[in-house]
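[1] no FASTA, just this:
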């Protein structure tokens, strides 16, 4: 069994929900985890239906 995800307050400056359009607007302006931009690119290329 895996442990539930928990954020580390010292590692996250902000958390919240963005629409796909909002995320695409800020992806090149905000800091993201390593691989975050690549993961978004792959998600968008997959058709984002899943």
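    That came through fine. Bear in mind that the values here come from a model prediction, so they are computed numbers and not experimental data. Numbers count the residues shown, from 1 in each chain.
[2] For the rest of this, base every contact and every neighbour count on C-alpha atoms.
    Will do.
[3] Which positions in the lengthiest helix in the chain come out as buried?
    Ranked by residue count, the top helix of the chain under DSSP state H comes out as helix 36-45. Using 16 or more other C-alpha atoms under 10 Å as the test for burial, helix 36-45 gives residue 40.
[4] I'd like to know which elements that helix is packed against.
    Using 3 or more C-alpha pairs under 8 Å, 6 or more residues apart in numbering; DSSP states H and E as the contact test, no helix or strand touches helix 36-45.
[5] this is the other structure I want to compare:
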């Protein structure tokens, strides 16, 4: 019997890397992330929420 074809673009990776926010914000409430020549800021708010700004 033929197995159905699976579209590789629709497959979900089995293990996605994860970071704990405590690792990122251990000594600060804001970090900078460089991506594609742009700088983004990831901030931890007073309500313990994350905000990403360009």
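    Sure thing, it's come through. Bear in mind that the values here come from a model prediction, so they are computed numbers and not experimental data.
[6] now what about the TM-score between them?
    Overlay of the two chains. TM-score (TM-score structural alignment, normalised by the length of structure 1): 0.31; 27 aligned residues with a C-alpha RMSD of 3.8 Å.
[7] Name the nearest residue to residue 42 of structure 2, ignoring sequence neighbours.
    residue 52 (4.5 Å; C-alpha to C-alpha, 6 or more residues apart in numbering).
[8] how many neighbours does that neighbour have?
    13 (other C-alpha atoms under 10 Å).
[9] ok, now which ones touch it?
    For residue 52 of structure 2, the contact set (C-alpha atoms under 8 Å, 6 or more residues apart in numbering) comprises 40, 41, 42, 43.
[10] With residue 40 of structure 2 instead?
    Here residue 40 of structure 2 is in contact with 32, 33, 34, 52, 53, 54 (C-alpha under 8 Å, 6+ apart).
[11] The contacts of residue 52 of structure 2: which two are farthest apart?
    The distance between the two most remote of these (C-alpha to C-alpha) is 9.7 Å, for 40 and 43.
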